[in-house]
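> I'd like to go over a predicted model; first the sequence, then the structure.
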Amino acid sequence: MDIPPGCSTVSKTTTVCRLQKALYGLKQSPRAWFGRFTLAMKKYGFQQSNADHTLFLKHRHGKVTALIIYVDDMIITGNDEEEISKLQNQLAAEFEMKSLGNLKYFLGIEVARSAQGIVLSQRKYVLDLLAEVGLLDCKPADTPIMLNHKLGEYPYQKPTDKERYQRLVGKLIYLSHTRPDIAYSVSVVSRFMHSPSNRHMEAVMRILRYLKGSPGKGLLFSKNGHLNIDGYTDADWAGDATNRKSTSGYFTFVGGNLVTWRSKRQKVVALSSAEAEFRGMAKGMCELLWLKRLMADIGFSPRFEMNLFCDNKAAIDISHNPVQHDRTKHVEVDRHFIKQNLEEKIIRLPFVRSEDQLADILTKAVPTKDFYNSLGKLGMHDIYAPT
């Protein structure tokens, strides 16, 4: 502890601080811990990534060592075995920590390895959640949300237990880190945290019943022989029945493996489908540019243009045409941003058919057949499913 500023009259050599409150729980404690840890990593020769401040990298003799930290849990990986062993010894000498061996379980995420690749899932997390709600023996649902649902805030709706609703939705939000199949449905139910109704709770229970059918489903990361960065972006124009706002979503792939996704309702009402697609396209492009910076920090900068697949020909044509258009005057900044990246040959906008648009499941509820076709293309597998 350091003597606080202003205590100049107190002898700093013989005075100690009497804590009135524990360090844990203070707003400053995470910042102080992370600052202390960052100084230690820089002392070891690691550099903090500008794309992700929790990622530390060290390049040596053509090899790379990476450490990523969440509070006081960390993962160390890379192809420099000597540097990894050295870093573990340095951290153990300076902090109270120990190595738990090969990564198997991290923050509720299970890691399984095989000849096909690495699978991330949250099976135990799902089963614990179902046991808490009492749905371990329920009948599974085919999809996480009903087709043509009209969820919204209506007068005279029957309220439900607000604390229970918020707790369940919060757990589902964390679960969506490895389950892109529930991303859209979770984004819908999370809109009503402040005043949930019985219908909203029924929608949450349907998500849980869907999870009962495949609790061990997760993402497969396999070696495909390339590190190309691709994305799929889509938007559902005026899909919200309450305020007519659009919902946009994107999937991004690195080396043919799904790495990030997002489903989010847009902040303003779009006046045309082209405008809604433009806003979604700009968000997907920002994600691709962030992935490009992150890959460059690691040492694997993409050698080719990144593809952002879109199923709206009007939005693609307007992106290549700098002429002002009535449908784009409300998204002029997004249009110039997209046009600049096209001219610099950083990104391409190939057209994809609507039936092949993977991001469709992030913008609206789709039929069961289309839903499972998209999941198969996303690389989702259930290693616990009976053969």
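Great, that's in hand. The structure presented is a predicted model; accordingly, all values stated were derived computationally and were not measured. Numbers count the residues shown, from 1 in each chain.
> C-alpha only now, for contacts and for neighbours.
Noted.
> now residue 373: which helix or strand?
Counting by DSSP states H and E, the element that carries residue 373 is helix 368-378.
> how about residue 319, what does it touch?
Contact analysis of residue 319 by CA atoms under 8 Å, 6 or more residues apart in numbering lists 335, 338, 339.
> go again with 6 Å.
residue 339 (CA atoms under 6 Å, 6 or more residues apart in numbering).
> buried set for whichever strand or helix holds it?
Secondary-structure assignment from DSSP H and E places residue 319 in helix 313-320. In terms of neighbour count (16 or more other CA atoms under 10 Å), helix 313-320 has its buried residues at 315, 316, 318, 319.
> show me the contact partners of stretch 75-84.
Contacts of stretch 75-84 (CA under 6 Å, 6+ apart): 63, 64, 65, 66, 67, 68.
> the fifth one: what secondary structure?
Assigned with DSSP: H, G, I helix; E, B strand; the rest coil, residue 67 falls in the strand class.
> so what's it closest to, chain neighbours aside?
residue 76 (4.5 Å; CA to CA, 6 or more residues apart in numbering).
> what about that neighbour, which SS state?
Assignment for residue 76 (three-state DSSP): strand.
> that one: neighbour count?
Counted with other CA atoms under 10 Å, residues neighbouring residue 76 total 18.
> comparison target, given below:
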Amino acid sequence: MVLSSSTNPVPTVPLAPMPPTPNVQPHHRLPHDRHKYHSNGSLAQHKAHWVVRDFSQQASVDYDKSLYGLKQAPGAWNQRFTSYISSMGFTVSKSDASLFVYKDRDRVAYLLLYVDDIILMASSRELVQLITARLHSEFTMTDLGDLHHFLGISMMRDSSWLFLSQHQYAVDLLQRAGMSECHLTATPVDARNKLSATTGAPLADPSEYRSLAGALQFLTLTRPALAYAVQQVCLFMHDRRKPHLTLIKCILRYIKGSLSAGLHQGTGPIGQLNAYSNADWVACPDTRRSTSGFCVFLSDNLVSWFSKRQTTVSCSSAKAEYRAVAHVVAECYWLRQLLQELHVSVPLGTIVYCDNVSAVYMTTNPVHHRRTKHIEIDIHFIHEKVALGQVRVLHVPSAHQFTDIMTNGLPIQLFSDFRTSLCIRDPSATTAGGY
């Protein structure tokens, strides 16, 4: 269920005469992008903030420092909420500061807090009602019912699946970009070209580029197949040029043709953590750095994905691939810690699939030589996990390495096949029976 909370109702403040020697702070009205929605997806309430440039204020002159010792209310609200929820028996997650976990014998509850919005899940309806009543007794809250929309993401579900979609967000983004009636494309990025930071003329108005690139980043929450293309767009935020804007428009044309697509999650017993890692060696034409990518599955469900340019240049493809393996092993370690805090057992070790034979060999070979001296920290980290039986790194043929979608532009047919492997579906496919 979803709750919207605040510490106190906010009354209308009457205007008052200005004092003789005021210290006037610049301010403006800022529309808020986090609207409130009804369970059917219709708009319930617009949100806006009156924003003051608080960095120019002085303690005891422009604000009362005695209010929690803070200039800004969100920090004080978070402290108060955390203190109260802890008194109810919840513990704060070490893996995610916005997650609170309750465990009392066979009764389990999870609470996610985002500013003043709450998602509450529990092992029984009675426990949900009990926790909600306790929260209502302390805070002014609105019960929005079962979870259907949250932060621009819509949820459809039944007893065997959950479908996450950002359909309306994508429609609004196309309207904002003036591309609601654009032509369609089958892939979000050209498989033949690599963008350079120096090619093409600079954009006269870079603000549109920054706005669209930021909006596309949010869309990757339910669109893993966009991760590589959006990562490429964000590399050039500092020096935006016409070919970079062309890529953004290509992504938007792909989105126009796949508006209904979303992330499918099935239900069932918790199985093994499986991961796929890949690297595109010296992919950047300007820095010669490689691009890393990974996908992590819990049972058959995609739970984490990643596409990013590596921070240093790799002297060989094996080193680039090994760095990618180190990234995904670290992610799996964090996921295991999170699952442990959620009281979810994953008894089997993690299997990481990599299509580079040399990188697979280095994970089990304890001998350090000239090929590995530049990645020694990664070598030690992975060897420790392998020795403890927590991780196994196995070879996978390149034809089945669908993490290529996180590191390269792909031909249409290959992109379509790999996209399906990432649990991306249309609602009709989900309601018809999933996979």
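On my side now, so go ahead. Small disclaimer: the values here were computed from a predicted structure and weren't measured.
> now the TM-score, please.
The TM-score (TM-score structural alignment, normalised by the length of the first structure) is 0.91; 369 aligned residues with a CA RMSD of 2.0 Å.
> where in the second structure does the helix holding residue 373 of the first structure fall?
Mapping helix 368-378 of the first structure onto the second structure (TM-score structural alignment) gives residues 412-422.
> what segments of the second structure are helices?
73-87, 125-138, 167-177, 206-219, 227-234, 242-256, 317-341, 357-364, 376-387, 412-421, 427-431 (DSSP state H).
> tell me the most buried of these?
helix 227-234 (a mean of 24; mean count of other CA atoms under 10 Å).
> how much does that helix stray from the first structure?
Comparison of helix 227-234 of the second structure with the first structure after fitting gives an average deviation of 0.3 Å (mean CA distance after the TM-score superposition for the first structure).
> returning to what we had before: now the buried residues of helix 313-320 of the first structure in CSV, with distance to residue 282 of the first structure?
Formatted as CSV, the buried residues of helix 313-320 of the first structure follow (distance: CA to CA, whole Å):
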residue, distance to residue 282 of the first structure
315, 11
316, 12
318, 13
319, 11
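> among these, which one lies nearest to residue 137 of the first structure?
residue 315 (46.9 Å; CA to CA).
> that closest one matches what in the second structure?
Match for residue 315 of the first structure (TM-score structural alignment): residue 359.
> residues contacting its match?
318, 322.
> now check the second structure for the residue matching residue 216 of the first structure.
Looks like residue 216 of the first structure aligns to residue 260 there (TM-score structural alignment).
> over to residue 65 of the first structure?
So, by TM-score structural alignment, residue 65 of the first structure is matched to residue 109.
> what sits closest to its match if chain neighbours are left out?
Nearest residue to residue 109 of the second structure, sequence neighbours excluded (CA to CA, 6+ apart): residue 122, at 4.0 Å.
> and if you look at residue 32 of the second structure?
Using CA to CA, 6+ apart, the closest residue to residue 32 of the second structure is residue 48 (4.6 Å).
> the one you found and residue 261 of the second structure, how far apart?
For residue 48 of the second structure, the distance to residue 261 of the second structure equals 30 Å [CA to CA, to the nearest Å].
> and residue 174 of the second structure, by the same measure?
Relative to residue 261 of the second structure, and taking CA to CA, residue 174 of the second structure is found at 15 Å.
> just residue 127 of the second structure next, same as before
34 Å.
> repeat that for residue 339 of the second structure.
Relative to residue 261 of the second structure, and taking CA to CA, residue 339 of the second structure is found at 28 Å.
> skipping adjacent residues, who's closest to residue 342 of the second structure in space?
Per CA to CA, 6+ apart, closest to residue 342 of the second structure is residue 101, 6.8 Å.
> likewise residue 102 of the second structure?
Nearest non-adjacent residue to residue 102 of the second structure (CA to CA, 6+ apart): residue 90, at 4.5 Å.
> on that earlier part again, between residue 48 and residue 261 of the second structure, which is the more surrounded one?
Comparing residue 48 of the second structure with residue 261 by other CA under 10 Å, the one with more neighbours is residue 261, at 21 against 13.
> I figured that one hits residue 425, correct?
Yes - between residue 261 of the second structure and residue 425 there is a contact under CA atoms under 6 Å: 5.4 Å.
> quick revisit: what residue in the second structure is paired with the residue nearest to residue 67 of the first structure?
In the second structure, residue 76 of the first structure lands on residue 120 (TM-score structural alignment).
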